[in-house]
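Colleague: Sharing a model prediction with you, sequence too.
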Amino acid sequence: MIKLIASDMDGTLINSSHEISSRNLNAIRRAQESGIEFAIATGRDYSMVKPFLDKYQLKCEAIVMNGAEYRDCKGEVIESIGIEKDKVKDIIVEILKESSIVDIYTSEGIFTTKYSKEDFESTVNRIKEFNKEMTKDNIIKLLTEIREKMIEFDIEDIDKIISSEMVFYKIITSHKDKETIRDLKEKINKIGGLAVASTSEYDIEVNDIQAQKGLILAKVAKMKGIEKDEVMVLGDSFNDYSMFTEFKNSYAMKNAMDEIKKIATYITETNNNDGVGKAIEKVLNMQ
């Protein structure tokens, strides 16, 4: 019997219009009413999750920043895992050899390098490649909204940021060349003690090795007295990988990356065709 459901957001729970469909929302509410707990599991930080929860009046726990934080229904931090300070500098040094784009998720907000016009356009194009049903205008609107919540910094100030007392949760970079990203992943992995994931072939997300969606979800489930076979997970990209290896009741979206589909126990519909809602309905009908 399923007692806890954890779903990724982008590409999974949210459709290309950047909305939670009524079928998905109704299925989640049905599950909660039947006593099943629901949690969001996302690479976003909590400030980018809460507006969605408020908009849809969805009360649930949340794994954010790929597992660097676990928040309860009130938004209080249950678990928190940062990257070791000496490794933060090593990661950023490697990134800046190849890319001018760096987003640093910290306890004081998200710091981001200033985007050139070319950086912005290439980011829009990369998002479009993996979200073909999203219009370019919607992508530009979304990216602009996200960047408005970030704190821009000059690369020359990076040492000042690293030497601060902030906790560093996640570091992201992207590049238009897949090979560059593959090479950079290898170099960052060699630093050791890090979880290096992606949402596409053009980006890298770096967390502490313990800050992974699947690991923190397993830890919280254990705290709640919930067995692993009583947990259901849904996702579509590389940063969902640990959930699929930790829990056997795993559902990949039809739009998921091939690597995720290969290790999933089940395949559900796409994020644009109520895949989350249909998977939850299936489980509810079996219980």
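Modeller: On my side now, so go ahead.

Colleague: From here on, just use CA atoms for contacts and neighbour counts.
Modeller: OK.

Colleague: what's the following helix or strand after whatever helix or strand Leu143 lives in?
Modeller: Taking DSSP states H and E as the criterion, Leu143 maps to helix 136-148. From helix 136-148 onward toward the C-terminus, using DSSP H and E, the following helix or strand is strand 151-153.

Colleague: re earlier: would you mark the buried spots in the helix holding Leu143?
Modeller: Ile139, Ile140, Arg147 (16 or more other C-alpha atoms under 10 Å).

Colleague: In contact with the residue most central in space within the chain, which residues are there?
Modeller: In the chain, the residue lying closest to the centroid (C-alpha atoms, centre = their mean) is Gly43, at 2.1 Å. Gly43 makes contacts with Val64, Met65, Asn66, Gly67, Asn239, as judged by C-alpha atoms under 8 Å, 6 or more residues apart in numbering.

Colleague: let's bring in a second model and compare:
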Amino acid sequence: MIKVIAFDLDGTLLGRDHTVAAETLRWLHAARQRGIRLVVVSGRNEGEARKVLEGAELALAWITCNGAKTTDPHGETVCVRPMTEKSIRRVQETCRAYMETPLWWGEREQYCVGRNADAEKALRLRFSTLPVRYSPEEIRRLPAFRRMLRAIRVVPSLDALLREEQLFYKAVVVCAEQAAAAKLREALAREPGVAVAATTLFDVEVTDEKAQKGPALDRLIRRWGYTRREVMALGDSLNDLSMLEMDFGATVAMANAPLRVKQVAKYTTKSNEELGVAFAIEQLLARQEG
């Protein structure tokens, strides 16, 4: 019997327009009405994750920044796994050696160590790897790009970064080439005390070694008194692997997921554009009530 449904946001719950379809919300509410707990498990920070489900009234728990922070449905922080100062310094140094610029996710804001041009380049690379292709000039004119660029705090040094906030949950690097991202992931994976993941083949996501989606979800459900077999987890990207590889009762990959993600999951549902989360919940409820 599934008693907890955990789901990623981008590429899983959300469509290409980064919103939740009304049909998907209907099935999420149907699950809640049957006493099933719902958990968002996202690479986004908590503030950005909450925006897309604002007003949904679903009593959600939140696992954000790839598992670095967990918040219960009452808004109480359950667990935080920030990066250590030593890890932050080593990740910054490794990225610099590979001529790449990380964006640092703090509790309140995102930061870039360097110059304004470094922040713009890092963000432009993120937009250049989207399914919709834009030229550099088109990217600069996008309202979303300008809004996100304004939100990045640029600091001159790593020491200045560490004075800005006490907690840093995640570093994100987007590379111009897949091969460059793969080499950087390999280099960072050799660093002690960190976990390395990715959303796409072009990016690198670094957190504390204990901040991963799967272990964070496991800690939360055990706190609630559930076992792994009572959990269904849904995801689509490489940073969902730690969740879909665990022996939860049902691990579900989206049809739009990379082959590697589908291979580790027990089931595959429809794509996010075909409301795959809604379909999976509908099928689950039908089996449990049949």
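Modeller: That came through, no problem. These figures come from a predicted structure and were not determined experimentally.

Colleague: now the helix holding Leu143 of structure 1: how far from the chain's centre is it?
Modeller: How far helix 136-148 of structure 1 lies from its chain's middle: 17 Å, per C-alpha atoms, centre = their mean, to the nearest Å.

Colleague: Point out the other helices and strands that it packs with.
Modeller: helix 117-130 (3 or more C-alpha pairs under 8 Å, 6 or more residues apart in numbering; DSSP states H and E).

Colleague: check contacts around the residue nearest to Gln178 of structure 2 when sequence neighbours are not counted.
Modeller: For Gln178 of structure 2, ignoring the flanking residues on the chain, the nearest one in space by C-alpha to C-alpha, 6 or more residues apart in numbering is Phe202 at 4.8 Å. Taking C-alpha under 8 Å, 6+ apart as the criterion, Phe202 of structure 2 is in contact with Thr129, Val174, Cys175, Ala176, Glu177, Gln178, Ala180, Ala181, Ala182.

Colleague: In structure 1, which of those still touch?
Modeller: Retained in structure 1 (both residues aligned by TM-score structural alignment, their matches' C-alpha atoms under 8 Å) from those: Thr129, Val174, Cys175, Ala176, Glu177, Gln178, Ala181.

Colleague: For Lys89 of structure 1, identify the helix or strand it belongs to.
Modeller: helix 85-96.

Colleague: Where in structure 2 does that helix align, residue-wise?
Modeller: On structure 2, the counterpart of helix 85-96 of structure 1 by TM-score structural alignment is residues 85-96.

Colleague: For structure 1, just list every one of the helices.
Modeller: 22-33, 46-55, 85-96, 117-130, 136-148, 158-162, 178-189, 213-224, 241-246, 258-263, 275-286 (DSSP state H).

Colleague: Same list (those helices) but as CSV, adding distance to Ile14 of structure 1.
Modeller: Below are the helices of structure 1 laid out as CSV (distance: least, C-alpha to C-alpha, whole Å):
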stretch, distance to Ile14 of structure 1
helix 22-33, 9
helix 46-55, 10
helix 85-96, 30
helix 117-130, 14
helix 136-148, 13
helix 158-162, 33
helix 178-189, 26
helix 213-224, 18
helix 241-246, 18
helix 258-263, 18
helix 275-286, 9
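
Colleague: looking at the ones you listed, which is closest to Glu76 of structure 1?
Modeller: helix 46-55 (10.3 Å; C-alpha to C-alpha).

Colleague: starting at the chain centroid, how far to the closest one?
Modeller: 14 Å.

Colleague: Near Arg126 of structure 1, how many other residues are there?
Modeller: 17 (other C-alpha atoms under 10 Å).

Colleague: give the contact list for the nearest residue to Phe238 of structure 1 once chain neighbours are set aside.
Modeller: Once flanking residues are discounted, Phe238 of structure 1 sits nearest to Ser198: 5.2 Å by C-alpha to C-alpha, 6+ apart. Residues in contact with Ser198 of structure 1 (C-alpha under 8 Å, 6+ apart) are Ile204, Glu205, Ser237, Phe238, Asn239.

Colleague: between the residues you listed, which has the most around it?
Modeller: Asn239 leads those on contacts (other C-alpha under 10 Å) with 28 neighbours.

Colleague: how about that one, what's its match in structure 2?
Modeller: That one, Asn239 of structure 1, aligns with Asn239 by TM-score structural alignment.

Colleague: where does that match sit relative to Val52 of structure 2, distance-wise?
Modeller: Asn239 of structure 2 is 19 Å from Val52 of structure 2, where distance means C-alpha to C-alpha, to the nearest Å.

Colleague: now do Leu162 of structure 2
Modeller: For Leu162 of structure 2, the distance to Val52 of structure 2 - C-alpha to C-alpha - is 30 Å.

Colleague: Could you check how many residues crowd around the closest residue in space to Glu281 of structure 1 that isn't next to it in sequence?
Modeller: Among residues not flanking Glu281 of structure 1 along the chain, Ala27 sits closest, at 6.1 Å (C-alpha to C-alpha, 6+ apart). Ala27 of structure 1 has 20 neighbouring residues, counting by other C-alpha under 10 Å.

Colleague: ok so, going back, counting neighbours, which of the kept ones among the contacts of Phe202 of structure 2 end up buried?
Modeller: Using 16+ other C-alpha under 10 Å, the buried ones in the kept ones among the contacts of Phe202 of structure 2 are Thr129, Val174, Cys175, Ala176, Ala181.
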